[in-house]
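**Student:** sequence and predicted structure, then a few things I'm wondering about:
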Amino acid sequence: MNDWQVICKVEDIPVLGARRVARARGGDVAVFRNDQNQVFALLDRCPHKGGPLSQGIVFGTSVACPLHNWTIGLEDGCAKAPDEGCTTKFACRVESGDVLLDPVELATLAIDVAPAQSA
């Protein structure tokens, strides 16, 4: 099993907001926090037109893309019907208030995807 990488503290992520994690290759990862203090991690790129999901509004277990208001599920990275498409989901966990991501996923998932478009 991999050693998980501490990204930040849960309280470092705004409630109903996100924090971006830069990577050496590929687009940033957005780490989200909802009003129940659940934490999720997705590629910071909407599957529609590549909008920065980290700039969207979090509600429940979804985020609204700031470009065209698509609703993306935080648990699976998929657009809600009638829209279609998914963004990459990253494994995320919380231990003793720390948010951790899998370093292997950070180094290998979606590394060929361009960064998000500005909102």
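**Tutor:** In hand now; what should we look at? Numbers count the residues shown, from 1 in each chain.
**Student:** please count neighbours and contacts with C-alpha atoms only from this point.
**Tutor:** Will do.
**Student:** ignoring the adjacent residues along the chain, who's closest to residue 106?
**Tutor:** Taking CA to CA, 6 or more residues apart in numbering as the measure, residue 106 lies nearest to residue 23, with 7.1 Å between them; neighbours along the chain are not counted.
**Student:** before we move on, which element is the residue sitting nearest the centre point of the chain in?
**Tutor:** Among the residues of the chain, the one closest to the centroid is residue 42, at 2.7 Å (CA atoms, centre = their mean). Following DSSP states H and E, one finds residue 42 within strand 39-43.
**Student:** take this one as well and set it beside the first:
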Amino acid sequence: MDMNWHPIGDITEIPLLGARCVKTPSMTIAVFRTDEHEVHAIENRCPHKGGPLSEGIVHGTSVTCPLHNWVISLESGKALGADDGEVRTIPVRNENGQLFIALEGAMMVAAE
């Protein structure tokens, strides 16, 4: 699998317990920053009804979907609790505050 690392900005551009979106040709990726300054990237689409996870509430290493309160692990992309489903996780790298995501042969289009 050929991974292409793409710069997406500085960690300070993502608020604590917040998210930023990155658009690719195949999907929108939500990049989250936890209160511990960990960075995780997942598909920005809840597996339940497609809600925008980037608009959800971040707590620990999870995000709660703003539509129907599904809780999604930022580490595994899996729905937690009694819910069943998962979203794609995207490798992310932090190099001295500069963030990069790994895309499989796809080119990044724009960042929001």
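**Tutor:** Yep, it's here. Note that the structure is a prediction, hence the values are computed from the model and not measured.
**Student:** let me see the TM-score of these two.
**Tutor:** The TM-score (TM-score structural alignment, normalised by the length of structure 2) is 0.88; 106 aligned residues with a CA RMSD of 1.6 Å.
**Student:** coming back round to it: and the strand holding residue 42 of structure 1, what does it pack against?
**Tutor:** Using 3 or more CA pairs under 8 Å, 6 or more residues apart in numbering; DSSP states H and E as the contact definition, the elements that strand 39-43 of structure 1 packs against are strand 29-33, strand 89-90, strand 92-95.
**Student:** quick check: which of these is buried the most?
**Tutor:** Counting by mean count of other CA atoms under 10 Å, strand 29-33 has the highest mean neighbour count of these, with a mean of 26.
**Student:** which helices and strands does that strand pack with?
**Tutor:** Right, strand 29-33 of structure 1 is packed against strand 17-21, strand 39-43 by 3+ CA pairs under 8 Å, 6+ apart.
**Student:** distance to residue 73 of structure 1 added to the ones you listed, as TSV?
**Tutor:** Formatted as TSV, those follow (distance: least, CA to CA, whole Å):
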stretch	distance to residue 73 of structure 1
strand 17-21	14
strand 39-43	10
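**Student:** wait, which of the ones you listed is closest to residue 75 of structure 1?
**Tutor:** Of all those, the one in closest proximity to residue 75 of structure 1, counting by CA to CA, is strand 39-43 (6.8 Å).
**Student:** mean shift of that closest one relative to structure 2?
**Tutor:** In the superposition against structure 2, strand 39-43 of structure 1 averages 0.2 Å from its aligned positions (mean CA distance after the TM-score superposition for structure 1).
**Student:** what's the most buried one of the helices and strands packed on strand 29-33 of structure 1?
**Tutor:** Mean neighbour counts were taken over these using mean count of other CA under 10 Å, and the top value, a mean of 26, falls to strand 39-43.
**Student:** residue 66 of structure 2 versus the residue lying farthest from the centre of structure 2, what's the distance?
**Tutor:** For structure 2, the largest distance from the centre (CA atoms, centre = their mean) belongs to residue 82, which lies 21.7 Å off. When CA to CA, to the nearest Å is the yardstick, residue 82 of structure 2 and residue 66 of structure 2 sit 17 Å from each other.
**Student:** ok, now residue 101 of structure 2?
**Tutor:** If you measure residue 101 of structure 2 against residue 66 of structure 2 using CA to CA, the figure is 24 Å.
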